[in-house]
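# Sequence and predicted structure are below.
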Amino acid sequence: MTKDVEMAARNGSNGAVAGEAYYPPPPAQGGDVDVDDDGKQRRTGTVWTASAHIITAVIGSGVLSLAWATAQLGWVVGPVTLMLFAAITYYTSGLLADCYRTGDAHTGKRNYTYMDAVASYLSRPQVWACGVFQYVNLVGTAIGYTITASISAAAINKANCFHKNGRAADCGVYDSMYMAVFGVVQIFFSQVPNFHDLWWLSILAAVMSFTYASIAVGLSLAQTISGPTGKATLTGTEVGVDVDSAQKIWLAFQALGDIAFAYSYSMILIEIQDTVRSPPAENKTMKKATLVGVSTTTAFYMLCGCLGYAAFGNGAKGNILTGFGFYEPYWLIDFANVCIVVHLVGAYQVFCQPIFAAVEGFAAATWPNAGFITREHRVAAGKRLGFNLNLFRLTWRTAFVIVSTLLAILMPFFNDILGFLGAIGFWPLTVYFPVEMYIRQRGIPRYTTRWVALQTLSFLCFLVSLAAAVASIEGVTESLKNYVPFKTKS
């Protein structure tokens, strides 16, 4: 094992609890490798690359459900809720960005992962709790994105079928086939070593997200102007007309979970920040990127949610693009669905890279002399082209994609899954841990005005997450009553 590989193996993890990202050594280039203050390859990220990562992570499948969520809450509560979640996400993301370095913002110890940051400020049980919430949410997001990509791919097939064979044709297709294809694609992209090498895919995915969100906004606006439009009310779906009283409550809470999921990216904020160059201090760059990312996505969310609700009213679909049918302009809806699939290829990687880094960092620290785990094999394609192949990375990442794809095939419940993921991830990862670390970092005394305000914010967000989680579980239970495995059709 080479000296570089041994160093990477030794520095690959903080231990069994807070696994650092493992960065394979760069190929030999006939000179000293440019490194940062921690001895790792110099980070080159900027406000714009970090913003691209954030937009790729935030404008995901969640944007498609916002018209439905607004329909459950109505014209007043829906837009207000979107703005509140945006404000909370922006504020707590700033608190979290300050935790990237322990101590001085310029020279303090780097925390490479969310768990590393929690370990620097909070107790060991809280570190374990953070790990459970973070990685369950990341795995769940991978499953949710697989479901969403398959729905969009199936919609393309369905639209083309109707266009070719007429509206009376039977054009239903099984989603599981498209999930399997998406999984195969992810096996290849999962071999991208780390976040640092993923910037180009994030930029492409961000462009795709802007494109399909813009198409959804444009089609909603056209539907609103030309009609016909659905009935929209101040309070959303009407009891006794659209739903009964119990359904109204459950669906409203589930809508909160969907909105929370639409803003969920805090679980990878530290990992994104670890790609940013310094100077200036990484927290300053990350706060600017957060402002760009959250403000941009909120503008799209307001347009998609409000215009989608204006177009379809209380009958808005869970996926806004399916509300336009599969007919004309079928080519534009096809293009939007292609953009969704391409975007989710990149978004899947943005959310899975922290999982990959944690497992590989732990393995490298536990078995530093195992060549199967730490050795990088240089595969050259000519004099300048080539890539590093690690057998452990190839094996375990492939296995992860296969398992997540199988779980997606077994749980194809779009809105319920999104709501549940948003519920279990929003309070602990977006609010609780950033608030607790900020209190510890700044030494805020108990029962002072600031302490009470922060704890009140955390408690209220906990109640929202709890209600949304219960509602989503109820929704999954209802969906399971008529569910046949591997037989779900779009």
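Nice, thanks for sending it over.
# use CA for all of it now, contacts and neighbours both
Fine.
# can you pull out the strands in this structure?
All strands of the chain, identified by DSSP state E, fall at 101-102, 109-110, 377-381, 385-389.
# highest average neighbour count across the ones you listed?
Sort the strands of the chain by mean neighbour count, taking mean count of other Cα atoms under 10 Å, and strand 101-102 sits at the top with a mean of 20.
# Return the distance of that strand from the chain's centre.
The chain centre lies 25 Å from the centre of strand 101-102; the measure is Cα atoms, centre = their mean, to the nearest Å.
# quick one on the thing from earlier: just send the strands of the chain back as a markdown table, with distance to Trp75 too.
Supplementary listing: the strands of the chain in a markdown table, determined by distance: least, Cα to Cα, whole Å:
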| stretch | distance to Trp75 |
| --- | --- |
| strand 101-102 | 42 |
| strand 109-110 | 44 |
| strand 377-381 | 57 |
| strand 385-389 | 52 |
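# looking at those, which is closest to Phe312?
Ranking those by proximity to Phe312 (Cα to Cα) places strand 101-102 first, at 47.2 Å.
# Could you list every helix and strand in contact with the closest one?
With contacts taken as 3 or more Cα pairs under 8 Å, 6 or more residues apart in numbering; DSSP states H and E, strand 101-102 sits against strand 109-110, helix 114-121.
# another one to put next to it:
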Amino acid sequence: MTMGKGSKDNHQQQSFDVSIDAADSKFFDDDGHSKRSGNKWTASAHIITAVIGSGVLSLAWAIAQLGWIAGPSMMLLFSFVTYYASSLLSVCYRTGDQLNGKRNYTYTDAVRAYLGGSKVKFCGLVQYANLFGVSIGYTIAASISMMAIKRSNCFHSSGGKNPCHMNGNLYMISFGIVEILFSQIPNFDQLWWLSTLAAVMSFTYSTIGLGLGVGKVIENKGIKGSLTGITVGTVTQTQKVWRSFQALGNIAFAYSYSMILIEIQDTIKSPPSESKTMKAATLISVIVTTVFYMLCGCFGYAAFGDSSPGNLLTGFGFYNPFWLLDIANAAIVIHLVGAFQVYCQPIYSAVEKNAAKRFPDSDFINKNIEIPIPGAVSPLKINLFRLVWRSSFVIVVTVISMLLPFFNDIVGLIGAIGFWPLTVYFPVEMYIVQTKIPKWSTKWICLHMLSAACLVISLAAAAGSVAGVVADLGVYKPFHAMY
């Protein structure tokens, strides 16, 4: 009797445990994290929000260097490579089985799980170099947009008679001061309204740029530009080659989002497998982005031809309506203030976690100082190490931006640095390991040929961008950026 009763109690307890597990499964995923609810549409929205940004402003200039044939063709090529490589990367979200394998929460986690060793360090180096470069590019772009607002008002008030030249350093310093203040907000990148605001701002200035381009073509009553782009004579033959290579970097920068693809995929529910949903989301977002980019870039080139400005909204191809240009450039500045912090957070986090690990007993690194604020619910917490380190980082970025205030060159270089390793090389290598593709098989050879071709494109784009920086430095006096 006693044994029977005990068995019955055990059975009831097991049933109770199963019911708890069943209830828990409604709220938690297989890794214990809260239930993911994303789908192909939400993932597409995240990708489009991440991709469409300041890179769109240089596309008309990029097409002007390549012409009506090579320009759109290279944009289509980059879109295809981005889609294909992203599809390979999506398969690497889980290690092993696509439905039940171990999840990789970040790009670096995936590289560590599949490749390990020195390749993880190489991946980290490229990522941080890319993020550092983006922070410089954003500082330059934001300062140029701030100056464009003042210049457009100056042009308007003088009737176009005043050239309205001004020094860009003051605006870079102003942007840097704002970023120092925002950098002290803990988890600034996780504020719920930040992504929404960034998306609205990026679509605002991109759409204004597109609309002004369409209006200019109608005003011109014709399409400008040529089949081969800017002609030798307007520029030297050497400049033509370097600028064509640099244009590839500008296009690559506009499509760069692979480093956050795994993080976006980690928001998707299953079944079906996250990789299947992510492939569909990638296809949707790449199509939408490419159509938008083609419209912006091609209408910008059609409006201005070979004289297309490096930055569509600040190169003063457009003068009126000046108030619309002011709105567009204000949107760029607002977008970049938040985007700067989002891109810098991984660098901040890596340094601060490493410092805390190496010096666990240091009050300077680990202790928060609480400053009471009248009327506030909780006091302001200031960490001295965070204050010094993040402020120093922003100052270094600002100084480098003042030394190299070349928007197109920097954007091209950033695109070149990140395109091959992050968009192509690591996804290809991880996919080969995940799917166990035999060495020297036809598919293995084709994948490595794709990777090698993209490496050549990245090197050419980097060389063109560096050549652009060198050429600009030949006529530029440091800390005297006049526009």
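That came through, no problem. From a predicted model like this one, the values you see are computed outputs, not experimental measurements.
# Can you pull the TM-score for these?
Overlay of the two chains. TM-score (TM-score structural alignment, normalised by the length of the second structure): 0.85; 455 aligned residues with a Cα RMSD of 2.9 Å.
# now for the helices and strands packed on strand 101-102 of the first structure, which one comes closest to Ala129 of the first structure?
Ala129 of the first structure sits nearest to helix 114-121 of all those, at 9.5 Å, using Cα to Cα.
# What range does that closest one cover in the second structure?
Helix 114-121 of the first structure corresponds to residues 107-114 of the second structure when matched by TM-score structural alignment.
# again, but for stretch 441-460 of the first structure
Under TM-score structural alignment, the match for stretch 441-460 of the first structure is residues 434-453.
# now the end-to-end length of the matching stretch.
Using Cα to Cα, to the nearest Å, the end-to-end distance of stretch 434-453 of the second structure comes to 22 Å.
# Buried ones in that stretch, by neighbour count?
434, 444, 447-448, 451 (16 or more other Cα atoms under 10 Å).
# tell me which of the residues you listed is nearest to Val291 of the second structure?
Minimum distance to Val291 of the second structure across these is 25.3 Å, recorded for Ser451 (Cα to Cα).
# so who does Leu170 of the second structure touch?
Listed by Cα atoms under 8 Å, 6 or more residues apart in numbering, Leu170 of the second structure has no contact partners.
# Pro485 of the first structure is nearest to which of the strands of the first structure?
Smallest distance to Pro485 of the first structure across the strands of the first structure (Cα to Cα): 36.3 Å, for strand 385-389.
# now the closest one, how far from the centre of its chain.
For strand 385-389 of the first structure - counting by Cα atoms, centre = their mean - the centre lies 28 Å from the chain centre.
# mean deviation of it from the second structure?
Strand 385-389 of the first structure, aligned to the second structure and superposed, deviates on average by 6.7 Å (mean Cα distance after the TM-score superposition for the first structure).
# what angle sits between that strand and strand 377-381?
Between strand 385-389 of the first structure and strand 377-381, the angle comes out at 160 degrees (axes from the mean of the first three to the mean of the last three Cα atoms, to 10 degrees).
# what does strand 385-389 of the first structure contact?
By Cα under 8 Å, 6+ apart, strand 385-389 of the first structure touches 27, 376-380.
# can you pull out the helices in the stretch 351-483 of the second structure?
Using DSSP state H, counting those that start in this stretch, the helices found in the stretch 351-483 of the second structure span residues 363-366, 384-403, 407-418, 426-435, 442-473.
# Quick check: the farthest pair among the contacts of strand 385-389 of the first structure?
Maximum pairwise distance among those (Cα to Cα): 12.4 Å, between Glu376 and Ala380.
# circling back to that earlier point, tell me which of the helices and strands packed on strand 101-102 of the first structure sits most buried.
Each of those was scored by mean neighbour count; the highest is helix 114-121, a mean of 24, by mean count of other Cα under 10 Å.
# Just checking the distance from the match of stretch 441-460 of the first structure to the centre of its chain.
Remark: stretch 434-453 of the second structure is offset 28 Å from the chain centroid, using Cα atoms, centre = their mean.
# Figure out which of the strands of the first structure is closest to Leu221 of the first structure.
With Cα to Cα as the measure, strand 101-102 is the member of the strands of the first structure nearest Leu221 of the first structure (45.2 Å).
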